[in-house]
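[1] Quick one, fold the following:
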Amino acid sequence: MSLKNLHYIAVEGVIGAGKTTLADMLAKTLGAHLILEEFEENPFLEDFYRDPEHYAFQTQIFFLLSRFRQLQELRQVDLFRQKVVSDYIFEKDRIFATLNLSEKEMKLYDGIARLIEKEVPRPDLVIYLQASTQHLMENIRKRGRPYEKNIEYEYIDALNELYNRFFFHYTRTPLLVINTDEIDFKHNEDDYRDILVQINQHTGGTRYYVPKKAR
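    Below is the predicted model of the structure:
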């Protein structure tokens, strides 16, 4: 699966996995259009981390519609001429909804999501950055975003478990799963180059990459 033949790549991972960093690096390497989650635009996010029970539904619906609007814009892009890299897939929204919403809220969410998800284009490749909860928490603390200061270990741990379960069963597109606990592709050029090699060697289906130093 050559990089030059991939027109739409999506990078995924739990909060703190480095998906935005990798998406940005890939976009620069490929000269691709970059689509990033607009999490800082969500007016409910900081309130959600402070009081999840009261702000989960508003937060989730904002993200759902924001992601839909962004990915709908891809329909206006000629993907054979303009490559695209994003730092999320549309289906990830349901992972958060499953964790955060009550049963009644989930039914309403499902009704909205099912109406719009069939209109969203699929990536040619999804890259899932897998990491331990401890590694994710370290990254979250390092970057020091104010609205993330109240995120608890238990929340990230539960989210990490849901992500791993989701991608274990994921078959909608080719998938590359990369263990990132012992690599630093942002600061180590060799680590980033290894990821590019793994993408180029991907032949379809699901491929797992565990760097030697992570074994």
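
[2] C-alpha from now on. contacts and neighbour counts both.
    OK.

[3] In the chain, spot the helix with the most residues.
    Counting residues, the longest helix in the chain under DSSP state H turns out to be helix 52-72.

[4] Show residues contacting that one.
    Counting by CA atoms under 8 Å, 6 or more residues apart in numbering, helix 52-72 makes contact with 35, 37-39, 42-45, 47-48, 90, 93, 96-97, 100-101, 105, 109, 113, 116-117, 119-121, all of which sit outside it.

[5] So which residues of the protein form helices?
    In the chain, the segments counted as helices under DSSP H are 19-30, 45-50, 52-72, 92-100, 103-116, 133-143, 153-168, 189-201.

[6] for comparison, sequence B:
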Amino acid sequence: MVIVIGGMIGLGKTTVAEILAEQLGSQVFYESVDDNPILPLFYTSSKEEIEAKRYPFLLQLYFLNSRFKTIKDALQHENNIIDRSIYEDWYFAKRNRDLGRISDLEFEMYEKLLKNMMEELTGLPKKAPDLMVYLKGSFETVLKRIQLRGRSYELDQSLVDYYKFLWENYDDWVLHHYKASKVVMIDMDKYDVRNASDRHEVIQLITQNL
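    This is a model prediction of the structure:
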């Protein structure tokens, strides 16, 4: 069984993935952030630099490639947890296209590559997860949790505006467009996984749907 943990940054995806893996005796495959050479450039460059050097498109290609490798690695084992899904990468790419940061042609190429990567082939393990655990929350909760992470560059005003843009359509995408697996939606306005009792309740909500 492969489970993906999705949702806005700051809501506790990595923590939920780790406590769920401990509960199930499985492994976590993490989102590639700290070793991502493009992400700091994307976060800190001027609008003109971002436009000229096409960082949003490069970033989405980087995530697509690393996420696909994660899927292949996870499928070699019986049970695994993936920190964010490749399907959410498409959502991020689309929202950057909506902002004009990714061109229509770049997005078309991205979609064709993703479709080719994710095509299910007879005789090979399926690539879709068995369950998505989607962490949702108010934008106020998102910002509060990001502040607690202590990464100062994540709270630049232009980034806060970008987070708001992503957050506005995230729930709608999961509810009406994501079709790859069953979804368990957890309201992180109600839970703080730094708290032991909240962690226990969240794990119960997930395991009831396995």
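
[7] Would you give the TM-score for this superposition?
    The pair, once superposed, lands on a TM-score of 0.84 when counted by TM-score structural alignment, normalised by the length of structure 2; 192 aligned residues with a CA RMSD of 1.9 Å.

[8] which of the contacts of helix 52-72 of structure 1 are buried?
    35, 44-45, 47-48, 90, 93, 96-97, 100-101, 109, 113, 120 (16 or more other CA atoms under 10 Å).

[9] follow-up on the earlier one: figure out which of the helices of structure 1 is closest to Leu125 of structure 1.
    helix 189-201 (8.7 Å; CA to CA).

[10] angle of that closest one against helix 19-30?
    Interaxial angle of helix 189-201 of structure 1 relative to helix 19-30 (axes from the mean of the first three to the mean of the last three CA atoms, to 10 degrees): 70 degrees.

[11] Just the buried residues of helix 189-201 of structure 1, please?
    Of the residues in helix 189-201 of structure 1, 191-192, 195, 198-199 count as buried by neighbour count, 16+ other CA under 10 Å.

[12] Can you report how many residues lie near Gly10 of structure 2?
    18 (other CA atoms under 10 Å).

[13] Now for it: which residues touch it?
    Neighbours of Gly10 of structure 2 in contact, by CA under 8 Å, 6+ apart: 142-143, 145-146, 149.

[14] which of those residues still touch in structure 1?
    Retained in structure 1 (both residues aligned by TM-score structural alignment, their matches' CA atoms under 8 Å) from the contacts of Gly10 of structure 2: 142-143, 145-146.

[15] Give the aligned equivalent of Val33 of structure 2 in structure 1.
    Per TM-score structural alignment, the equivalent position to Val33 of structure 2 in structure 1 is Phe39.

[16] Which residue is most remote from the mean position of structure 1?
    Here the centre of structure 1 is the reference, and by CA atoms, centre = their mean the most remote residue is Lys104, at 25.9 Å.

[17] what's the spacing between that one and Ala10 of structure 1?
    As judged by CA to CA, to the nearest Å, Lys104 of structure 1 and Ala10 of structure 1 stand 31 Å apart.

[18] before we move on, what about Val126 of structure 1?
    From Val126 of structure 1 to Ala10 of structure 1 the distance is 5 Å (CA to CA).

[19] Mutual contacts of these two, please.
    Ile89.

[20] which residues does the match of Val33 of structure 2 contact?
    Here Phe39 of structure 1 is in contact with 45, 63 (CA under 8 Å, 6+ apart).
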